[in-house]
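[1] Take a look and give me a structure for this.
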Amino acid sequence: MDGICTLANDKVYDQLIALLNSIEAIYGQKMPVCIYPYDDNTEKIAAELVHRPHVTLYNNQDSIQKWDQFVKDIWDTHPTAQTHWQKIGSSKYHRVGTHRRYCAFDAPFDRFVYMDADTLLMSPLDHIFNQLNHNDWIVYDFQFKDLSHVYSVSSTKLKELFAPERLQTEIFCSGFYGSKKDIFPNQQREILLDYLRQGEAEVLYDMAPDQTILNYMVMRSGISSYNFALSLPEKNATGCCVTSLHFENRDQILYDRGNKLTYLHYIGLSSKLFSRVCAGENIDFPYRDTFLHYRYLYEPEQRPKFTTKAKAYNAPPSLGTRILKKLGLAKK
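    Have a look, this model is predicted:
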């Protein structure tokens, strides 16, 4: 069975609803969706799914605990990650919940497309699923232009481990990918842990924990991968990130130089921003109307009506706010 999966908790509720609605806008309720819980904060999500019989909240605790333990074992091999995380105020393990997307390798789908909760689906995924007939890992992004958010570029081991051409073409963003069940069985996970314990862990980039581990697992295991951004003719390839400001909106579908996007990723924008906008705060950000369209697809009367002048999401704080911050009185 094919399906789409994502990772969420109630903190990203508004974004999750927009994603689910964008999937339904294309597939109706025919495409099954599985949500992996980032943590136990999923009450609002569970209540919403009563109305969406094709969407399930993953609850296999053995699977969840297995992957939680696996990534803890990985970070226990890293020479500096835990010291770094504790220095910046995080815990011994940084954002462990984000790795729970790995549960997709257990269940419920034989083949799946994983989409971060801060994405919107713009096109049917036939091309991704069709390519899974030929490769075991499918991506569509331009992360290969920025190695520094995938691996530790200061690691001397990195280029010993992976040839430069692999580092220029095989790295990917962990926000969207197609893959298959059981491609990382227990024996392969143990082999990877052994490599990491022997010193390879230093190549991992600790501030993008799920992304660096996925890239390492796929590349170190020699899994057959395919990136549409590198494989399509340049005139047909599209961007996917909210940082690209040239996309054209036609009936709430985005196009890049006439080509329909597969998905839009609101990468780098805080989940708090979406919550504040949905609560009625007039903060502008790229493709806000597209997000609001899908968020309120079934309840347009609930969509916030802004009466004040919009404030840019990246506007510098006002003088008053800066003063309050200096005095320690500003709201966090």
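[2] rest of the way, CA atoms for contacts and neighbours
    Noted.
[3] Let me see the residues that make contact with stretch 50-60.
    Residues outside stretch 50-60 that contact it (Cα atoms under 8 Å, 6 or more residues apart in numbering) are 29-37, 46, 49.
[4] Which pair of those spans the longest distance?
    Among the contacts of stretch 50-60, the pair separated by the greatest distance (Cα to Cα) is Lys30 and Pro37, at 22.1 Å.
[5] Please generate a structure for the following sequence too, so the two can be compared:
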Amino acid sequence: MNRGIYIVGNDRVMENAIALLNSIRRYDKDVTVYLIPFNDDYQQISEILTTVHNVQIFPDLELLSQFTQKIGEIFPQDFLALPNKMRKLVAWFGPLDEFIYIDTDIIVFEKIADNLDKLAEFDFICCDYHHKSEGLRNVFSPVVREKEIFTEAQLQDVFNSGFFASKKGCITAQIMEDTLRECATHKEYFDFSCGVTDQPILNYLILKLIDKRCNLVRVPGGEAGSWAGSLHFQEKNFILFDNKQQLKYVHWAGMKMKPGTPYYKLWEHYHHLHEPKRPLLQRLLSR
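    Below is the predicted model:
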């Protein structure tokens, strides 16, 4: 069985991607990682990540192109702020049988691929407190509750789309297309007010199509939160803790990485983990 990690990126997010891959490789030197190009501007990030961290490029670029074209056909031009963010959905049709998807504005604090073992019980896994801290904001509008599109129990399963795990085949291409077309006819269901793109649509897909879901923070003895906007986390040996509970990862969702951003020095630590290799990185960047 092929297991591993997908990320989406281009040259614009290269520095974040370097920090993320440094953290992944800090705890797991062997896990397979695929880069799904966000657009055609990915030559620099590709060269650095493939050379330094043995990242592979998503092998079916034709599928990726066709999927992007299909998204453009399904959704009206003014529907999605950044349509290419939907490219993460090809994870269900890629080479990995079981996968974790991770946004590039994340760093991890453990051998993150071990979480794939939980897919023996579930078809979809996430690990965040969006349901508690944000409710339906940046996911669904009040219309979804008013029209009872989902039950209250289902609405407790909303999640941040920056980190999740699932299985190839549990959503087929045709069912995904049909459900995306359903989304495109009901813009009133979604909360795009803060500029999100994929998160509302992905939540709709998962709540509609996958019944065996698990948010790891909601199970007995569950995991800590992950949002960098939670300022009470404590750092020890370059790992964040919520009281005495270690975080799996920290996610700077909605934040720009710059001095003054919460936990910026921690991000810098992981960004520079391979400092001895910086001359190589600089040579690659100068090409």
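[6] circling back: what would the contacts of stretch 50-60 of the first structure look like in TSV with neighbour count?
    Below are the contacts of stretch 50-60 of the first structure laid out as TSV (neighbours: other Cα atoms under 10 Å):
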residue	neighbour count
Gln29	16
Lys30	12
Met31	14
Pro32	22
Val33	25
Cys34	21
Ile35	23
Tyr36	25
Pro37	23
Ala46	16
Leu49	13
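[7] Enumerate every residue touching the aligned partner of Cys170 of the second structure in the first structure.
    Taking TM-score structural alignment, the alignment pairs Cys170 of the second structure with Ile183 from the first structure. Applying Cα under 8 Å, 6+ apart to Ile183 of the first structure gives the contacts Phe105.
[8] start to end distance for stretch 272-284 of the second structure?
    16 Å (Cα to Cα, to the nearest Å).
[9] Any buried residues in it, and which?
    273, 281 (16 or more other Cα atoms under 10 Å).
[10] Tell me how far it lies from the chain's centre.
    On the basis of Cα atoms, centre = their mean, to the nearest Å, stretch 272-284 of the second structure sits 26 Å off its chain's mean C-alpha point.
[11] same thing with stretch 50-66 of the first structure?
    For stretch 50-66 of the first structure, the separation from the chain centroid amounts to 18 Å (computed by Cα atoms, centre = their mean).
[12] Scan the first structure for its longest strand.
    strand 2-8 (DSSP state E).
[13] which parts of that strand are buried?
    For strand 2-8 of the first structure, by 16+ other Cα under 10 Å, it's 3-8.
[14] Can you add distance to Trp137 of the first structure and give these back as a markdown table?
    A markdown table is the format used below for the buried residues of strand 2-8 of the first structure (distance: Cα to Cα, whole Å):
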| residue | distance to Trp137 of the first structure |
| --- | --- |
| Gly3 | 15 |
| Ile4 | 15 |
| Cys5 | 15 |
| Thr6 | 16 |
| Leu7 | 19 |
| Ala8 | 22 |
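[15] Strands of the second structure, start to end?
    Using DSSP E, strands in the second structure cover 3-9, 32-37, 56-57, 98-102, 106-108, 124-126, 163-167, 213-215, 234-236, 239-242, 245-246, 249-251.
[16] so the fifth one aligns onto which residues of the first structure?
    Using TM-score structural alignment, strand 106-108 of the second structure lines up with residues 119-121 of the first structure.
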